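> coords please:
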Amino acid sequence: MNQLKKQLVCVLMVLGFCLPTIAQSGPPQPPMGKRWVMNPDFSDEFNGTSLDAQKWFDHHPNWKGREPGIFLPSQVSVKDGYMQIKGEKLEKDTIVKAYGRNLKFNIAGGAVVSKKSTFLGYYECRVKAAATTMSTTFWFSTNGTAKGPNDCDKYGQEWDIQECIGRTGDFSGNHFANGMNSNGHFWYTDCDKKKHDLRAPAVKFHNSELPSKDFHVYGGWWRDENSASFYYDEREPKHMKFYDKVVGKPFSEPMYMRLVSETYPFPWIELPTDEELADDTKNTVYYDWVRGYKLVDVLDSSLNQNYEMGVKLYHETVIFPETEMEISEKQKIKIPFSFKANQKRTIYLKISQTTDKLKEKWDKKIAEKQFDVSPGYGNMEIEFKLDKELSRNEQYKVEAFIRDINKTNKPKDAIEASTLFLKIN
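The predicted structure is shown next:
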């Protein structure tokens, strides 16, 4: 039913027919010996009827909004399979006293903020921007500041995976109306209380199509305290090195996830018009889902992964990095591969001799191993210690099956299989 509703809403949003964007989702290949698992505290399919109050604030707990746009819980909703943030014109100006001054607001926006903070990991969302100049964003930042290297200074972090607007216009920030825009801000306050925005070189993916025309997948891998990588649909990733001239590891503190629609000041970006804010086909951001992942040891089976098993994220498979591998060690062989699993599975590996010089059975089995894996995207290698050395004069292959733990190792019971040929040098 939710999928049907999503298709219907897609039609209504563009007053016509909407073809879905085929976009990659799921994390990039993990490091050797590691497995990506979903982090439920930063994941939501938004298939209910209200925001999950255990995970999210329906407002920004530390920020009223950028004038003249105020964050209001009334603008945040979950329905039809989406988390929606609606931009609207207020009936009258609203004055809010905050940060030691009076703030004037006349446009309503919204913010959804995680209740927990996170450190490192991969994060992605699938979203369709509002067709206005209000922002559609997916970002992380710290609450408060960390002590700087001189004791009298301090710093904060902001990591913007995606920041865009949904239409073009005659203003300097017009480039935010296409593609993916990513930044890494090191917010530094020196000992003289002067504030500095020490940002990394921006990462940009260009797309001539407006982000309000269709859904796109925006992803970011916070690799370590010094670097991040960014992912846009099916494109190759781009990379960022954070500013590290003040502290050697600038992104050292946990951050909170933010899904925000706000106003931007002219001449950077002009304010939305009253007409587009009154148009329900233009004024709403649609977040289809948001997902967070963390790295664990590849065979760690101690985690509660009920949330991940419910999402059924992957096309389940076992994958060799290449079709042929050259080896010099003839009796102790390490076979690298990766796997994707939606639930607990068994992986079976078999080394066979494929020549028939001695008139023995074709595909004579040399060695085999099997083991269970838990849900996620893993990258690992298995070592075979053989009784006899492999010969340069023979041909060998490795077959890998991923299967249900209750099935057999016969090819007919495999969910999917892959083959690797060995070249002996």
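> please count neighbours and contacts with C-alpha atoms only from this point.
OK.
> how long is stretch 68-76 from one end to the other?
Chord length of stretch 68-76, first to last residue, is 18 Å (CA to CA, to the nearest Å).
> any buried residues in that stretch, and which?
Using 16 or more other CA atoms under 10 Å as the test for burial, stretch 68-76 gives 68-73, 75-76.
> what do you get for stretch 272-292?
In stretch 272-292, counting by 16+ other CA under 10 Å, buried: 272, 276-277, 282-292.
> redo those as TSV? Include distance to Asp224 and secondary structure.
Shown next, in TSV, are these (distance: CA to CA, whole Å; DSSP: H, G, I helix; E, B strand; the rest coil):
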residue	distance to Asp224	secondary structure
Pro272	37	coil
Glu276	41	helix
Leu277	40	helix
Lys282	38	coil
Asn283	37	coil
Thr284	34	strand
Val285	30	strand
Tyr286	30	strand
Tyr287	27	strand
Asp288	28	strand
Trp289	25	strand
Val290	21	strand
Arg291	19	strand
Gly292	16	strand
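> and the two most separated of the residues you listed?
Longest distance between any two of those is 32.7 Å, between Glu276 and Gly292; criterion CA to CA.
> what's in contact with stretch 103-115?
Under the criterion CA atoms under 8 Å, 6 or more residues apart in numbering, residues 41-42, 54-61, 67-73, 75-76, 85-97, 256-263 lie in contact with stretch 103-115.
> I have a second one here; can you model it like the first so I can compare?
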Amino acid sequence: MDRIYINLKLFLTILFIINTLCVMSQPMAPKGYKWEVVKVLSDEFNDFDELKWNYSLWNYDAPNIMIKSQVSVKNGKLCIKAENHNDSVRWMKTGRIMSKAQISYPMYTECRMKAADISAYNTYWLNNGNSENRNEIDICENNANPNNPKTKHGIADFPYIMQSNIHHAVNGKNLRSPSAASTKFLSEKNKNKGKNFHEAYHTFGLYWEDDRKCHWFLDGEYVGFSSAQRKFTRELNIYFGLWSNSWDGFPNKKELDDNSKNTMYVDWIHTYKLCRKK
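The predicted structure follows:
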């Protein structure tokens, strides 16, 4: 397998050059290998496929409360909606789903997604475990309309930024390997250059190479990598979710009543495993 990974590193280097000429999907497979679709982790969202997805209803901190009814499939899109909830503490009802199947490296997954236009995180990620012990890969965490002007990237930049991260927690000690990419730095030929995440659909991708390395893709372009500080030891589920926190400011209740702003949309997800050609 070491030889496979060396060849893939060479192909990823080539991607830096060719991505300015055309939009790529998964990285090129090395000679003798191919990318094979993982059907249980791929979906066009023509309906809600209960053979592929579970509702994930554990809660983040208040004001979030995860409710099954906030997740739906309409017009070929997975919809996760945040709305006002009749509770003084958990006053923002929203949703999250997780795949029933799990996957490990080497793999590639990508989705086409449009963020909600509220102060909340639109998320596409992989996880197995809890806050004390887990392997987690955050492909995209984006707040497309933050309310807190003190947010670390600056309120003007944050709607354009795809935050990616690796978390590896053991007995409560979490080691992180963060990365960030902005649509403002996409190539000139990219139709999504400079577009924020709620005004257009964007494609987010992860190539999980080996027991440490993750490579990030945004709108068909290679935008960097992260290396885990511990080796990955678990197969992971894929998640989509919408939630808020105090770091970037909670959405106001008027935003949560606005159906033109309060929904995150996923057009499709495609996932692949690297397999030897027969």
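> TM-score of the superposed pair?
The TM-score (TM-score structural alignment, normalised by the length of the second structure) is 0.82; 243 aligned residues with a CA RMSD of 1.9 Å.
> picking that back up, can you say which of the contacts of stretch 103-115 of the first structure are buried?
41-42, 55-60, 67-73, 75-76, 85-89, 256-263.
> return the subset of the residues you listed lying in strands.
With DSSP state E as the criterion, strands contain 56-57, 69-71, 76, 85-86, 88-89, 256-261 from among those.
> Gln24 of the first structure: which of those residues is nearest?
Using CA to CA, Leu259 comes nearest to Gln24 of the first structure of those, at 20.2 Å.
> the aligned partner of Asp258 of the second structure in the first structure and Met134 of the first structure: what is the separation?
Structural correspondence for Asp258 of the second structure with respect to the first structure (TM-score structural alignment): Asp279. If you measure Asp279 of the first structure against Met134 of the first structure using CA to CA, the figure is 13 Å.
> quick one: the lengthiest helix in the second structure to chain centroid distance?
The helix of greatest length in the second structure, counted in residues with DSSP state H as the criterion, is given as helix 2-18. Counting by CA atoms, centre = their mean, to the nearest Å, helix 2-18 of the second structure is centred 23 Å from the centre of its parent chain.
> quick one: what's aligned to Ile67 of the second structure in the first structure?
Ile67 of the second structure maps onto Leu72 in the first structure when the alignment is built from TM-score structural alignment.
> now do the contacts for its match.
Applying CA under 8 Å, 6+ apart, we find Leu72 of the first structure in contact with 58-59, 108-111.
> Gly173 of the first structure: which of these is nearest?
Using CA to CA, Gly109 is the member of those that lies nearest Gly173 of the first structure, at 19.3 Å.
> what secondary structure does that closest one sit in?
The three-state assignment at Gly109 of the first structure reads strand, by DSSP: H, G, I helix; E, B strand; the rest coil.
> with adjacent residues omitted, what lies nearest to the aligned partner of it in the second structure?
Alignment note (TM-score structural alignment): Gly109 of the first structure maps to Thr94 of the second structure. Of all residues beyond its chain neighbours, the one nearest Thr94 of the second structure is Ala82 (4.4 Å), with distances taken as CA to CA, 6 or more residues apart in numbering.
> just the ones in strands among the buried ones among the contacts of stretch 103-115 of the first structure now: which is nearest Gly173 of the first structure?
Among these, Ser261 lies closest to Gly173 of the first structure (CA to CA), at 15.9 Å.
> show me the contacts for the most centrally placed residue in the first structure.
With distances taken as CA atoms, centre = their mean, Glu124 lies nearest the centre of the first structure, 2.3 Å away. Glu124 of the first structure makes contact with 25-26, 217-220, 290-292 under the criterion CA under 8 Å, 6+ apart.
> quick one: it and Lys385 of the first structure, what's the gap?
Distance, Glu124 of the first structure to Lys385 of the first structure, by CA to CA: 40 Å.
> contacting residues for the residue nearest to Thr94 of the second structure?
70, 92-95, 242-243, 256, 262-263.
> how far away is it from Lys31 of the second structure?
Ala82 of the second structure sits 46 Å away from Lys31 of the second structure, taking CA to CA as the criterion.
> kindly report the same for Leu274 of the second structure.
In this structure, Leu274 of the second structure and Lys31 of the second structure are 11 Å apart, going by CA to CA.
> pick out whichever of the two has more residues nearby.
Leu274 (18 against 11; other CA atoms under 10 Å).
> assess the claim that the more buried one and Ser104 are in contact.
No. The pair formed by Leu274 of the second structure and Ser104 falls short of the contact definition of CA atoms under 8 Å, at 10.6 Å.
> where do the strands of the stretch 151-300 of the first structure begin and end?
Under the criterion DSSP state E, counting those that start in this stretch, the stretch 151-300 of the first structure contains strands at 154-165, 180-189, 195-199, 203-205, 216-224, 227-232, 238-241, 255-261, 284-297.
> what's Ala116 of the second structure aligned with over in the first structure?
With the correspondence set by TM-score structural alignment, Ala116 of the second structure lines up against Ala130 in the first structure.
> neighbours around that match, how many?
Burial measure for Ala130 of the first structure: 32 neighbouring residues, criterion other CA under 10 Å.
> that one: helix or strand, and which one exactly?
Using DSSP states H and E, Ala130 of the first structure maps to neither a helix nor a strand.
> and if you look at the one 10 residues further on?
When secondary structure is defined using DSSP H and E, the element that contains Phe140 of the first structure is strand 135-141.
> now for that strand, which elements pack on it?
strand 154-165, strand 255-261 (3 or more CA pairs under 8 Å, 6 or more residues apart in numbering; DSSP states H and E).
> how about those in TSV, adding distance to Tyr232 of the first structure?
Rendered in TSV, the data for these read as follows (distance: least, CA to CA, whole Å):
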stretch	distance to Tyr232 of the first structure
strand 154-165	9
strand 255-261	17
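> who wins for proximity to Val318 of the first structure among these?
Ranking those by distance to Val318 of the first structure, with CA to CA as the measure, places strand 154-165 first at 29.8 Å.
> so where do the helices sit in the first structure?
Residue ranges of the helices in the first structure, as given by DSSP H, are 2-14, 274-277, 306-311.
> may I see the buried residues of the first one?
Buried residues in helix 2-14 of the first structure, counted by 16+ other CA under 10 Å: 6-7, 9-10, 13.
> what's the neighbour count on the match of Gly109 of the first structure?
For Thr94 of the second structure, the neighbour count with other CA under 10 Å is 27.
> same question for Glu132 of the second structure.
When neighbours are defined as other CA under 10 Å, Glu132 of the second structure has 12 of them.
> how about the nearest residue to it, chain neighbours excluded?
In space, Glu132 of the second structure is closest to Gly172, 4.1 Å off (CA to CA, 6+ apart).
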